[in-house]
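Participant: structural data only, the sequence is not supplied:
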């Protein structure tokens, strides 16, 4: 990310398909004050005195969070996830939720984390900080295959290791854009039960994507195999830095008492960030109240916008890179149904050096997919993000990108022909 920031600063006039952030046209500064006022009114309507409201906004709060009841209600309304508020911990973004969860679950040197690869770098970064070995399970064109996950579990056990959990983004994955089928979701849950495996479900793009949604893994979870990680970065606004984790798994503490995994996460959080900022929670709570519990309805406009942006990107790619040319040069891309990203496959090495050529010579920035592979892989793939761009920027960006791809693909084809000539 530091490298991408450096490239962006160095080429400020380039169109950037790199950042996976929300479209700023949806943000109005006045909404922030309205969210805070709505939450204050909510507290007062619930019987809180002026002093209690002041304390709720200005003082340290409960480590597990002040707005768990509102989050639980929203999860029930939007996702069909029915959990008690005490199974939820409000975190400083989804990133802290990942760190706390890994710290709580991985206790033995033999424990390993399985990740669907390519994967979000936040989870691998958190694992690296905690010295947790990461085992990639390579994604196929339609997403991860359960047979591949099971093979990885068995292979790790044969090495004397214990696969503790699998991290997966089942909906419009970052970075690939792929979505798992209903059948694969059910297979994953069955596999988790058979192999005593937990699933870390991270799905921040569900409620800002158009069309019907497949059920969240947690909503299908009947054996408490899924730890659900949530974020309000896309559905409310990222500046709040509020996320949450649903951890309703039963655990036994050091004294032999029974409790929920959420309580253990809160204990660890008390030593990390103490609590999630009260003002950030208040802003998110105000948005939840404005949405009457349904962030899906609250984000109907953004979902339409992101769907239109995705269609605009796909249409522009089709126009600027005709099928005959793509077939001849080995260029292709997938067609996500939502989210913020798609994967573009190219015949040349799409590394940092190629990115610098793209930014400097063609004025367009993208993300090398290799950065999302914990080990090797992704050398011939590019992540394109369309979420922060308007229609004109997408059109201009694809024009620039097409120029870059044509130059690089022609060079790659010439190099291949030259090598074949030497071989003959």
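Facilitator: Arrived safely. Nothing here was measured: the structure is a model prediction, and the numbers come from that model.

Participant: going forward, measure contacts and count neighbours with C-alpha atoms only.
Facilitator: Noted.

Participant: and residue 297, what does it touch?
Facilitator: Residue 297 makes contact with residue 291, according to C-alpha atoms under 8 Å, 6 or more residues apart in numbering.

Participant: nope, residue 306 is what I was after
Facilitator: Neighbours of residue 306 in contact, by C-alpha under 8 Å, 6+ apart: 208-210, 338-340, 386-387.

Participant: in strands, which of these fall?
Facilitator: If you go by DSSP state E, the contacts of residue 306 have nothing in strands.

Participant: and of the residues you listed, the nearest to residue 313?
Facilitator: residue 386 (7.2 Å; C-alpha to C-alpha).

Participant: for the longest helix belonging to the chain, name the packing helices and strands.
Facilitator: The longest helix of the chain (DSSP state H) is helix 391-423. For helix 391-423, the elements it packs on are strand 15-16, helix 300-320, helix 323-329, strand 364-365, judged by 3 or more C-alpha pairs under 8 Å, 6 or more residues apart in numbering; DSSP states H and E.

Participant: okay, one more to line up with it:
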């Protein structure tokens, strides 16, 4: 299934264009796709394009695809309140009107202007105690991934490991940077330390150096699994013993109900964890503010020392120059409102997402009771937080099935195969529960139930 299959009108539109030489038809120079970077042909990039096309093609379908916060928590006027609060904060700290103006309107330091507030928030929310100089404020967590991978994967033998299935953002970064990525396959219950150890041995046996492991330990995207506390301790010990770093990405903790396990970074006594952070889920996605905690010492050839954060800032200066001062100011105003405790800001949102997850699981259980799903070969996990759960089905949950689901049954989901960098997940789909109202969840699961039964029966 391609975009062309979903846009049959596109062929007609092209047919109506008068015949002409390719350059004239397209308005000048014509580029051969083969001459562009090979990552642009990667299925990872095409998969999201396809999903977006399906969503636009069937606007009335209920979509369990977007992993975005619920719109009902946002009020446009709040943006101005947050901005004013931060400006008042700067004034109260003795900044002149000219200094305040420059901080908002000018580019500002590459590493960010709100690092002190972020460091304070990490200490209060997550028991992560680092100096502000250890942080770099990024354009979302995606840039944090880019900076970390670019800095750490330095030599031809270096390889990036990723717990699989994994967030497509890290796969995309690896593809764009030409970095080799090796999947560490999850087991039925999530991250498997034995598989990681076998992977480390296999990589080294082929002359490669496993440099860093990317993992989402809490309510992972896409699987929804959470790493047990004992596994966290064992992973940190293994990283110390086997000499690799851990890229910890955990954006769903604070928007999940109940007490959360400690982050890997808060347990990290050997500076093995580079923490990739996002404020998109906890504050608001439109700000596009993330961060990276990189407190690892770096020793230079001349004997001088610095921090990995300093090196990441050098890369950032050539990528985005700096993160929007206006976005940083609004985020800072939100942090000031809760004295750095974003958990307090998210009490209501965490409860809402918890109810959404529970409602989705309850509706699935009602629509497909145990005896029926056993007969059909359908199963799902039961995450205790986050936005996502995975459903195993007895048919290929591919792009063709997605198009049928959207067009004939009015429900959209995401193929889990999108999240396996080295193949897998062909008979599983991801449901995101965060963006829908309770009524949409009820109707959406009913539509999904009809689709699953029809597909399963068609193959029986």
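Facilitator: All right, it came through fine. All of these numbers come straight from a predicted model, not from anything done at the bench.

Participant: send over the TM-score of the superposed chains.
Facilitator: After superposition, the two chains reach a TM-score (TM-score structural alignment, normalised by the length of the first structure) of 0.97; 413 aligned residues with a C-alpha RMSD of 0.6 Å.

Participant: which pair of the contacts of residue 306 of the first structure spans the longest distance?
Facilitator: Across these (C-alpha to C-alpha), the longest gap, 14.5 Å, separates 210 and 386.

Participant: please say which of those two ends up with more neighbours.
Facilitator: Taking other C-alpha atoms under 10 Å, residue 210 of the first structure and residue 386 do not tie; residue 386 has more neighbours (30 against 21).

Participant: over in the second structure, find the residue span stretch 357-376 of the first structure aligns onto.
Facilitator: Mapped onto the second structure using TM-score structural alignment, stretch 357-376 of the first structure spans residues 404-423.

Participant: buried ones in the matching stretch?
Facilitator: Of all the residues in stretch 404-423 of the second structure, those buried under the rule 16 or more other C-alpha atoms under 10 Å are 405-407, 409-421.

Participant: gap between the two ends of stretch 362-378 of the second structure?
Facilitator: One end of stretch 362-378 of the second structure sits 15 Å from the other (C-alpha to C-alpha, to the nearest Å).

Participant: er, stretch 169-178 of the first structure I mean
Facilitator: End-to-end distance for stretch 169-178 of the first structure, by C-alpha to C-alpha: 9 Å.

Participant: re earlier: turn the helices and strands packed on helix 391-423 of the first structure into CSV, columns for distance to residue 108 of the first structure.
Facilitator: CSV is the format used below for those (distance: least, C-alpha to C-alpha, whole Å):
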stretch, distance to residue 108 of the first structure
strand 15-16, 42
helix 300-320, 42
helix 323-329, 48
strand 364-365, 42
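
Participant: in the second structure, what residue corresponds to residue 33 of the first structure?
Facilitator: By TM-score structural alignment, residue 33 of the first structure lines up with residue 80.

Participant: mind listing the strands for the stretch 101-250 of the second structure?
Facilitator: All strands of the stretch 101-250 of the second structure, identified by DSSP state E, counting those that start in this stretch, fall at 135-139, 158-164, 181-185, 209-215, 245-249.

Participant: can you say which of the contacts of residue 306 of the first structure are buried?
Facilitator: Buried, going by 16+ other C-alpha under 10 Å: 208-210, 338-340, 386-387, out of the contacts of residue 306 of the first structure.

Participant: returning to that earlier point: restricted to strands, list the buried residues of stretch 404-423 of the second structure.
Facilitator: Those of those lying in strands (DSSP E): 411-412, 414-415.

Participant: the residue in the second structure that residue 323 of the first structure lines up against: neighbour count?
Facilitator: Taking TM-score structural alignment, residue 323 of the first structure has residue 370 as its aligned residue in the second structure. Neighbour count for residue 370 of the second structure, taken as other C-alpha under 10 Å: 13.

Participant: and residue 264 of the second structure, by the same measure?
Facilitator: The burial count for residue 264 of the second structure: 27, using other C-alpha under 10 Å.

Participant: quick check: closest non-adjacent residue to the residue nearest the centre of the second structure.
Facilitator: Nearest to the geometric centre of the second structure sits residue 167, at 5.4 Å (C-alpha atoms, centre = their mean). Among residues not flanking residue 167 of the second structure along the chain, residue 221 sits closest, at 5.7 Å (C-alpha to C-alpha, 6 or more residues apart in numbering).
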